[in-house]
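Asks: Below is the structure, and that's it, no one-letter string:
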């Protein structure tokens, strides 16, 4: 068995990151993913570089393994008919066109469910299919700004800062996976498909979790706190003799052990620091004391001492250091794949470790249109018809 989703066919007409990231996860789990790309330009991320490897952009390669690629002109009548044939034999459509685009082409959910009543369509947009912003384009950066995320990211006295990766896209991809798997379960019970309306904005707002809850309960607008935590102290970065590390003291018992390790057991006995609520109130006094205590040893020395005492901590690794970490290597989070043009293609692994149906890296990120002919042949088109499609710029 290739995976938990073996036998599930996904028609993916999404581009860039949120949709492709979602379909890659489902592909890792065994689904058959057909990536449909524009017949002239393909997924935009194919050109998002450098870096490139043998003409393939690193950006594209990060989110497109375990897929087949075919090109298709969805504005042509022949292209629409091909798409409908694919949908008739498929289970899921993932799309991230602007609201209403597929509907105008006669390929919206209401149209396609007439062909396949069991169809599940995941429609990813910036702001959703309803509401005053439904027709606006949505990009990760814009969503990070409008959702409030940037207002709480960065140093207290600095400017708002975006997260270093397209986190709104990634979260939306994950939420879309959850929605699709839920819809598949519903379909298994009742035999009916449905449309999933999911937006980057909604997903990013949902991810604000305790910060949003703090505002809703207190009425106080959260502010940027840099590397500090709004509810827990000490829970931040600290300098050592050779760099910075993160210390995350999550409860009073940990604080007692932490105080002993840094040579200040008296801190845990002082009334203003004994409990987290008091530490939060008196952090301006406590933090400098801890900073002074940590300057006397290296990151490695403190890590060993904190690990032995059960104090959550970790050095601030760069990406190169992260991929060299023995834990990352042991967990299979760095994977080598075969590729027709790239020698020793390396990609990040999957965090999904299923004991009975493990994920597999079966297919390299496809070349542009690599499987167009074979997919068309599979759904009944002859070599002559495929040649004519090429001549008429249908594929």
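Replies: Thanks, I have it. The shown structure was predicted, so the numbers you read here are calculated from the model rather than taken from an experiment.

Asks: C-alpha from now on. contacts and neighbour counts both.
Replies: Fine.

Asks: Mind jotting down where the strands sit in the stretch 251-395 of the chain?
Replies: Assigned by DSSP state E, counting those that start in this stretch, the strands in the stretch 251-395 of the chain fall at 313-315, 334-337, 345-348.

Asks: Mind listing what's buried along the last one?
Replies: Applying a neighbour-count criterion of 16 or more other C-alpha atoms under 10 Å, the buried positions in strand 345-348 are 345-347.

Asks: now for that strand, which elements pack on it?
Replies: On a contact count with 3 or more C-alpha pairs under 8 Å, 6 or more residues apart in numbering; DSSP states H and E, strand 345-348 meets strand 334-337.

Asks: switch to 10 Å and redo it
Replies: In this structure, strand 345-348 makes packing contacts with helix 58-61, strand 334-337, judged by 3 or more C-alpha pairs under 10 Å, 6 or more residues apart in numbering; DSSP states H and E.

Asks: Presented hereafter is structure B, for comparison with structure A:
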């Protein structure tokens, strides 16, 4: 099998993916879906004591979703001959992505200084929990740990119920996206300088950046964010409301939306209420305003209010379960779930890239590889003959 052709957008690039778990594979998936030749390099089966956590079940939906459009080769960098293989591969690469601890990179010879001696044009993207240096650089960093330390859990959940984690790996996933953006910026800069560079992204810094307006409120106004449940901390009416048959979300922030909401509800008197005349007053008197709206919304169904409010230009939407998400007509129209057939013959539905390019779109061209599926093929591409390949195998390097 030659390299996978998911798209022409990045088909001129080769990526060595040394990453594990979620943030790194999320980053590399973007590059793979847009056509980069991604080579997932991982230890032979049984070498990594944590492999069951991120690599053993190749047919799981999660593994397939993270690692489609990649080729796989095994390589144990601790064994004789493996570094030679890696360096040959490195000479052909544009990008290396890893999430190893700093001291591990240096010990195995895959730190940035070592890489650029072999290939000065290579871009190394390092993803970590806490950064490449500083007092916490050696700490392991899992998503929930970072959600707590980055402030997210302090603002998530109902007031008085204690910290709550978000229901997805937001620190991992957003760090992967930031790392991909950093790689693309470094590639553009390389067109002028001819030199690679070291791209670094940490879960902690990313999680704080994702706090966005909440963090900015504190840094500049001294306003400490707290849990406000389903309400918006600075806008009203904006949050979760109950219709006669269930809940829906309403986003009527700003004066234009507020006016449209009142007219759509047939309640123009709310516009003249002195407690609701400005956004600041509506936040201050949120509980009273929510009660007024709740009495109106109780009189009709979710479908009625969502259709009526959207027709009036007021943002509103239902609250779906995950199965309901994939039944929504707009989700179907967007092609969010796409089918792929695995090496084991199983048809799986994966999440397509949410970025649309009109001439060179992303695609899911191949399922995630089985362990080391392309090892021999890639070694032959690097001009190792059958005898050399068998010697590497005998040494436990592949």
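Replies: Arrived safely. Model, not experiment: these values are computed from the prediction.

Asks: hmm, back to that, for the strands of the stretch 251-395 of the first structure, give me CSV that also has distance to residue 390 of the first structure.
Replies: Listed next are the strands of the stretch 251-395 of the first structure as CSV, based on distance: least, C-alpha to C-alpha, whole Å:
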stretch, distance to residue 390 of the first structure
strand 313-315, 54
strand 334-337, 31
strand 345-348, 30
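
Asks: now for the ones you listed, which one comes closest to residue 17 of the first structure?
Replies: strand 345-348 (15.0 Å; C-alpha to C-alpha).

Asks: Relative to the second structure, which residues correspond to that closest one?
Replies: Strand 345-348 of the first structure lines up with residues 348-351 of the second structure when matched by TM-score structural alignment.

Asks: quick one: contacts of the matching stretch?
Replies: Defining contact as C-alpha atoms under 10 Å, 6 or more residues apart in numbering, one finds that stretch 348-351 of the second structure is touched by 59-62, 64-66, 68, 335-342, 364, 367.

Asks: Whichever of the residues you listed end up buried, select them in ChimeraX.
Replies: Those of the contacts of stretch 348-351 of the second structure that count as buried under 16+ other C-alpha under 10 Å are selected in ChimeraX with:
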select :59,64,65,66,68,340,342,364,367
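
Asks: excluding its backbone neighbours, what's nearest the equivalent of residue 90 of the first structure over in the second structure?
Replies: By TM-score structural alignment, residue 90 of the first structure lines up with residue 93 in the second structure. Leaving aside its sequence neighbours, residue 93 of the second structure sits nearest to residue 14 (C-alpha to C-alpha, 6 or more residues apart in numbering; 4.9 Å).

Asks: one step back: got the buried residues of strand 345-348 of the first structure as a markdown table, with distance to residue 208 of the first structure columns?
Replies: Putting the buried residues of strand 345-348 of the first structure into a markdown table (distance: C-alpha to C-alpha, whole Å) gives the following:
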| residue | distance to residue 208 of the first structure |
| --- | --- |
| 345 | 35 |
| 346 | 32 |
| 347 | 29 |
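
Asks: Which of those sits closest to residue 117 of the first structure?
Replies: residue 347 (36.8 Å).

Asks: hmm, back to that, from residue 165 of the second structure, how far out is the residue nearest to residue 93 of the second structure?
Replies: Separation of residue 14 of the second structure from residue 165 of the second structure (C-alpha to C-alpha, to the nearest Å): 36 Å.

Asks: between these two, which one's more packed in?
Replies: Using other C-alpha atoms under 10 Å, the more surrounded residue of residue 14 of the second structure and residue 165 is residue 14, with 22 against 18.

Asks: For residue 368 of the second structure, see how far away the more buried one is.
Replies: For residue 14 of the second structure, the distance to residue 368 of the second structure - C-alpha to C-alpha - is 17 Å.

Asks: same thing with residue 264 of the second structure?
Replies: Here the distance between residue 264 of the second structure and residue 368 of the second structure works out to 49 Å (C-alpha to C-alpha).

Asks: what secondary structure does the spatially most central residue of the second structure sit in?
Replies: Nearest to the geometric centre of the second structure sits residue 173, at 2.6 Å (C-alpha atoms, centre = their mean). Put simply, residue 173 of the second structure is helix when judged by DSSP: H, G, I helix; E, B strand; the rest coil.
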